[in-house]
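Undergrad: Predicted structure and sequence below. I'll ask about it afterward.
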Amino acid sequence: MLPAPDSAATTPPPDYPALIQRVFAEMGKVVIGQQVLVGRLLIGLFTGGHILLEGVPGLAKTLAVSTLAKVLNLHFQRVQFTPDLLPSDLVGTMIYNQGQSVFEVKKGPIFANLVLADEINRSPAKVQSALLEAMQEGQVTIGETTYRLDRPFLVLATQNPVEQEGTYPLPEAQVDRFMLKVHVDYLKKADELEVMRRMANLSFQEDVQPVLTAADIQGIRQQINQVQISETLEKYIIELVFATRRPADYDLPDFAQAVQFGASPRASIALHRAAKAVAYLAGRDYVLPEDIKDVAADVFNHRILLTYEAEADGIRTQDLIEAILGKVPISS
């Protein structure tokens, strides 16, 4: 007689690659021609890294983040950053309850899994700095009490180019806490034609279905953590980071006096994690040099501060990054 089936047998894990493809498909229903942007958002989501999106208005930055929130079964909050926004509007404050003669905590919109900080550089530094503790420590202090934020917790911020009127440059300490800074560019002609046709249709409705849960995200993070990266490539990451600090040591004399501050140690960690995520999204369990190069610019471009003289001479951060990627060798 056959033994009875074990009711406590473990169920197979979900097919995460298939779920990720569904995420891309659902996002594609609304966000057209921004596959790289969607991929970067997923890299941040799956590695716990905050993302900063920069581009002129009208490039679907906010739409991409809000659509991603609909694809996730997570608590989502959007905060529109304006010049009159206060830190308490973001993290919360103490309110006096007259009936009970006690102070009560009113939590702000930062208490969510996914927080969209829309046009973050429209608010002054004191509001931007209110995000620091939440982004780095995953906690918020209101009054004398510290509150842990829910997991997962991710800040997806959008900003307009700093040259636009009414913007405030983000403090260096906060910028460094963003894992990636993604420049969102204009669409190709065919993609913009499709966007125009969809949005001009007054009967068009967003029909996006939720795909991933918090448990799925945790499972994907565990699989990404198991992606292998060789010691050679780990050393390559370190060489790239050091080249942003002292380009003259890497036979880049044109940039010898251009760098005021190079990438911080957070850049090494971010590039390591992001390269693993790129490999995972490509269906591999090991990292290739191309994975590192693919995401290096988004890791570096907001962490390198050029000198005033370099900017006056027309040297761009992107020029330095491209020179570093073309010059630094991969050696054992």
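TA: Arrived safely, thanks for sending.
Undergrad: From now on I want contacts and neighbour counts done on CA atoms only, so please keep to that.
TA: OK.
Undergrad: Do a quick rundown of the strands in the stretch 1-150 of the chain.
TA: 50-54, 76-80, 92-97, 102-107, 114-118, 139-142, 145-148 (DSSP state E, counting those that start in this stretch).
Undergrad: In the third one, which residues are buried?
TA: So the one you mean is strand 92-97. 92-93 (16 or more other C-alpha atoms under 10 Å).
Undergrad: Can you name every helix or strand that it contacts?
TA: With contacts taken as 3 or more C-alpha pairs under 8 Å, 6 or more residues apart in numbering; DSSP states H and E, strand 92-97 sits against strand 102-107, strand 139-142.
Undergrad: Next up, a structure to set beside the first:
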Amino acid sequence: MENAILKTGKKEKVNKKWQYIKNNKLLYVLLMPGLLLTLIFKYFPMYGVLLAFKDYNPLKGILASPWVGFDHFISFFNSPNFSVLLENTLKLSFYGLILGFFPPIILALSLNQIMSKKWKKRIQLILYAPNFISVVVIVGIIFILFSANGPINIIFNSITGENIKFMQNPDFFRPLYVFSGVWQAMGWSSILYTSALANVDTDLLDAAGIDGANIFQKIWHVDIPTIKPVMVINFILAAGGIMSVGYEKAYLMQTSLNLPTSEIISTYVYKVGLQQGNYGYSTAVGLFNSLINIILLIAANTVVKKLNDGKGL
């Protein structure tokens, strides 16, 4: 009797699910292209992860190549490059995360205080523009500005009589990389916060004004709580990609003299894999990088849940 009741209950649930799918079939049709693209470009390439556990031979293919287990990982962990690469990647990522997280929020809060829509649109246009400049052009601008004969050195030389080798000195690589990235992405990253601030209840702002709250108190007690969910989501996503430093900009900014701080895991994978042809070893290094990303994402979500009354992603 109980089994019959359970079977009946399961059938009803299945029927309800199919009925829901039928009623919303157009939504599932719209979902299909995105789902197919994700499967083709995200999940099918995971087959290549096998390279990390094999002594890959292009003539034999991935499946026929001999297994080596965790030898590539052990080689990487024991190499003198491991600690340097991990330190450079983590430092560059943490500096980018911390210094790049707050400027868009401050910018959005500042723009929200501008009463003139005309001036707000003009300022937004100027601030969003750097996001559409390619990485190659950004790096070119950096080299022009901070080269030995660049305008920065000309000004500095007129004051002190000395030149600073910005692009050759390893100590200047991280500040140039991080702050140029903040400048480029700050305006575009503030769009989400600007959109969230559009939903602020004006009655709350009026009530705060009647109670005698100044601009900063309104921002702290009304605006920031409104955009807090967006801040949490952005922080978790940024923390999850903390090891995913794009190799393009770092590789383009590298010189033979700043390698002690500019060589990161992604550039190392590019050099070892594509330039030297050591595909199995480079895949293992890349897989290690991805695993660290997953661990940091889970850790960040756990911390945010505890600080946010159990609410995370």
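TA: Here it is on my side, so go on. The structure displayed is predicted, hence computed values, not measured ones.
Undergrad: With both chains overlaid, what TM-score comes out?
TA: With the length set by TM-score structural alignment, normalised by the length of structure 2, the two chains reach a TM-score of 0.24; 124 aligned residues with a C-alpha RMSD of 6.3 Å.
Undergrad: Of the strands of the stretch 1-150 of structure 1, which is nearest residue 235 of structure 1?
TA: Nearest to residue 235 of structure 1, of all the strands of the stretch 1-150 of structure 1, is strand 50-54, at 24.5 Å by C-alpha to C-alpha.
Undergrad: Pull the residues that contact the closest one.
TA: With C-alpha atoms under 8 Å, 6 or more residues apart in numbering as the test, strand 50-54 of structure 1 has contacts from 40-41, 44, 61, 135, 154-161, 177-184.
Undergrad: Among those, which are located in strands?
TA: Taking DSSP state E, the ones among those that sit in strands are 154-159, 178-183.
Undergrad: so which of those is the most crowded?
TA: Neighbour counts for these (other C-alpha atoms under 10 Å) peak at residue 180, which has 30 neighbours.
Undergrad: ok now do that one, which residues does it touch?
TA: For residue 180 of structure 1, the contacting residues are 40, 44, 49-52, 270, 298-300, by C-alpha under 8 Å, 6+ apart.
Undergrad: Could you report the distance from the nearest residue to residue 100 of structure 2 once chain neighbours are set aside to residue 160 of structure 2?
TA: Leaving aside its chain neighbours, residue 100 of structure 2 sits nearest to residue 182 (5.3 Å; criterion: C-alpha to C-alpha, 6 or more residues apart in numbering). Distance, residue 182 of structure 2 to residue 160 of structure 2, by C-alpha to C-alpha, to the nearest Å: 28 Å.
Undergrad: Looking at those two, which one has more neighbours?
TA: Neighbour totals were compared for residue 182 of structure 2 and residue 160, and residue 182 leads with 20 against 8 (other C-alpha under 10 Å).
Undergrad: Tell me which of the contacts of residue 180 of structure 1 fall in helices.
TA: Judged by DSSP state H, the contacts of residue 180 of structure 1 include 40, 44, 270, 298-300 as members of helices.
Undergrad: Of the residues you listed, which pair is most distant in space?
TA: Checked with C-alpha to C-alpha, those reach their widest spread between 44 and 300, with 15.0 Å between them.
Undergrad: okay, these two: which has more neighbours?
TA: Counted by other C-alpha under 10 Å, residue 44 of structure 1 and residue 300 do not tie: residue 300 has more neighbours, with 28 against 23.
Undergrad: how about the strands in the stretch 201-332 of structure 1?
TA: Along the stretch 201-332 of structure 1, counting by DSSP E, counting those that start in this stretch, strands occupy 259-261, 305-306.
Undergrad: right, and these - which one's nearest residue 76 of structure 1?
TA: Proximity to residue 76 of structure 1 (C-alpha to C-alpha) singles out strand 305-306 among the strands of the stretch 201-332 of structure 1, at 32.8 Å.
Undergrad: The closest one packs against which elements?
TA: Right, strand 305-306 of structure 1 is packed against strand 259-261 by 3+ C-alpha pairs under 8 Å, 6+ apart.
Undergrad: buried stuff in the strand it packs on?
TA: Neighbour-count burial for strand 259-261 of structure 1 [16+ other C-alpha under 10 Å]: residue 259.
Undergrad: Kindly report the same for stretch 189-205 of structure 2.
TA: Buried positions in stretch 189-205 of structure 2, judged by neighbour count with 16+ other C-alpha under 10 Å: 189-194, 196-197, 200, 205.
Undergrad: that older thread, distance to residue 231 of structure 1 for the strands of the stretch 201-332 of structure 1 - can I get that in CSV?
TA: Output for those, formatted as CSV (distance: least, C-alpha to C-alpha, whole Å):
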stretch, distance to residue 231 of structure 1
strand 259-261, 27
strand 305-306, 29
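Undergrad: ok, so of the ones in helices among the contacts of residue 180 of structure 1, who is nearest residue 25 of structure 1?
TA: residue 40 (15.3 Å).
Undergrad: now residue 207 of structure 2, what's its secondary structure?
TA: Secondary structure, DSSP: H, G, I helix; E, B strand; the rest coil: residue 207 of structure 2 is helix.
Undergrad: what's around it, how many residues?
TA: Counted with other C-alpha under 10 Å, residues neighbouring residue 207 of structure 2 total 12.
Undergrad: wait, the residue nearest to residue 100 of structure 2 sits on residue 98?
TA: No: between residue 182 of structure 2 and residue 98 there is no contact under C-alpha atoms under 8 Å: 10.3 Å.
Undergrad: isn't residue 85 of structure 2 right up against residue 265?
TA: Yes: Residue 85 of structure 2 sits in contact with residue 265 when judged by C-alpha under 8 Å, with a separation of 5.5 Å.
Undergrad: Tell me which of those two has more neighbours.
TA: Shown here are residue 85 of structure 2 and residue 265; by other C-alpha under 10 Å, residue 265 has more neighbours (28 against 20).
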